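Visitor: Predicted structure and sequence below. I'll ask about it afterward.
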Amino acid sequence: MGDAPPLFYLEIAFRTLVVFIWLIVLLRATGRRSLAQLSAIEFAIVIALGSAVGDPMFYPEVPLLHAMLVMALVVGLQHGMALLIRRSERMETLIEGRPSELVHGGRLRLSELEHAKLSREDVCETLRNQSVRQLGEVQRAYFEQNGQLSLFTYPSGKAPPGLPIVPPWDLEPPSIVPPGTIHNAPLACLSCGALAAGGVVPGRCSDCDQSLGFTPAVSDPLGQK
């Protein structure tokens, strides 16, 4: 139970109530977007508020006014940053980054994946969560500033064949067509998904210059199992 006098438990309840009400007031001032969708700056604000809120709730040597001032300053900084972001596109890019086009015409843009610090597996997993079976279905995929993936696919039945991403490669790796052999159907690069016409299988992709190999491009990898 600790060595604190019983009256201190009432003080803890009072401190918690005051800090909680003050926090609600401040969060209401930040607007709905801050609660529903956290940017990098807003995530930092949450961490700072969490640090400022905890101690004054049960440490008697921490004055409530000090903690409330810290919380108000943190939220004020958030308002100031939000104002800068709204008024300056350059500041928005500096603070929140820029969107990245991860997929273009059924092909992974490896340089953009590297810029966004994402792996091919990260993107394929997200695409599978949105019912994409092969990369040829994807016209464009953008990694937005808020961390969401915006996906634009071809209309049903009009997608060209592409690199299969189901089943997950950890469960069932795609077959590799040996380089130098003859293959009369389109092939997809295992690195970026770029298509190669039928004929002699190349040893290196002409789009990404990688040599992971090629696999047959498919329209529905699950329907062909």
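Guide: Arrived safely, thanks for sending.

Visitor: alpha carbons only for contacts and neighbour counts from here, please
Guide: Will do.

Visitor: Please tell me I have it right and Gly136 contacts His104.
Guide: No - using C-alpha atoms under 8 Å, Gly136 is not in contact with His104; the gap is 9.5 Å.

Visitor: Tell me which of these two has more neighbours.
Guide: For the pair Gly136 and His104, the greater number of neighbours falls to Gly136 (29 against 17), based on other C-alpha atoms under 10 Å.

Visitor: Got another one to weigh against that:
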Amino acid sequence: MPDWNAVFVPSTPVLEIFLRGTITFLVLMAMMRAAGQREAGGLGITDVFLVVLVAQAVAPGLVGESHSITDGVILAATVILWSLVLDAVAYRWPRLSRVIKARPRLLIEHGRLNHKVMRRELMTRSEVTVQLRLHGIEDISQVQRAYLEPNGMISILRQNRTETDEPARPEVL
């Protein structure tokens, strides 16, 4: 017969779970903001490994000695709560939004690379030209403005055009 208390009754004090989740979430958010935007775009295999390793590294600090389902639910609710709170704060107070949320960064203006942004995001010229080619642009002089977006993608406004170009999608055979 299952021990229902062990399954559903929290094995760790709820306040401790909440504090562990809060501190870990806020510290990881700060670390991700400091790491820059470029890393948020697409996940390669090393990125997936990094996510798994970070999750493994913080798991003991998040859960402590907890074992019940309720402990996990409380922890998940804490992380979701803080995500919603930060979104609400950024929406309500735009000045705080600049600290909480990433903003688009001007990467190219009138065909000239912004080397300061490239240095900050650790982007090489060849990485930028790859992104331009994905948008069907062979010459940087064709770009009026290009932004490194908060999700890590690059949006491009061509010279003499106002709409953005979508990256080319691979054709399915």
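Guide: Sure, I can see it. Quantities reported herein were computed from a predicted structural model and do not represent experimental measurements.

Visitor: where along structure 1 do the helices fall?
Guide: 6-30, 32-36, 40-58, 64-87, 89-96, 110-115, 120-129 (DSSP state H).

Visitor: For Ala141 of structure 1, find the nearest of the ones you listed.
Guide: Ala141 of structure 1 lies closest, by C-alpha to C-alpha, to one member of those: helix 120-129, at 9.1 Å.

Visitor: how far apart are the closest one and its match in structure 2?
Guide: Here the mean offset of helix 120-129 of structure 1 against structure 2 after fitting is 1.0 Å, by mean C-alpha distance after the TM-score superposition for structure 1.

Visitor: buried stuff in that helix?
Guide: Val123, Cys124, Leu127 (16 or more other C-alpha atoms under 10 Å).

Visitor: wait, what's in contact with the counterpart of the second one in structure 2?
Guide: Superposed on structure 2 with TM-score structural alignment, Cys124 of structure 1 falls opposite Thr129. With contact taken as C-alpha atoms under 8 Å, 6 or more residues apart in numbering, Thr129 of structure 2 is in contact with Glu138, Ile140.

Visitor: what about Thr129 of structure 2, distance to Gln142 of structure 2?
Guide: Using C-alpha to C-alpha, to the nearest Å, Thr129 of structure 2 is found at 12 Å from Gln142 of structure 2.

Visitor: Pick out the residue nearest the middle of structure 2.
Guide: Nearest to the geometric centre of structure 2 sits Ala40, at 4.3 Å (C-alpha atoms, centre = their mean).

Visitor: I'd like to know how far it sits from His115 of structure 2.
Guide: Distance, Ala40 of structure 2 to His115 of structure 2, using C-alpha to C-alpha: 20 Å.

Visitor: what do you get for Thr78 of structure 2?
Guide: 39 Å.

Visitor: neighbour count winner among the two?
Guide: Using other C-alpha under 10 Å, the more surrounded residue of Thr78 of structure 2 and His115 is Thr78, with 19 against 15.
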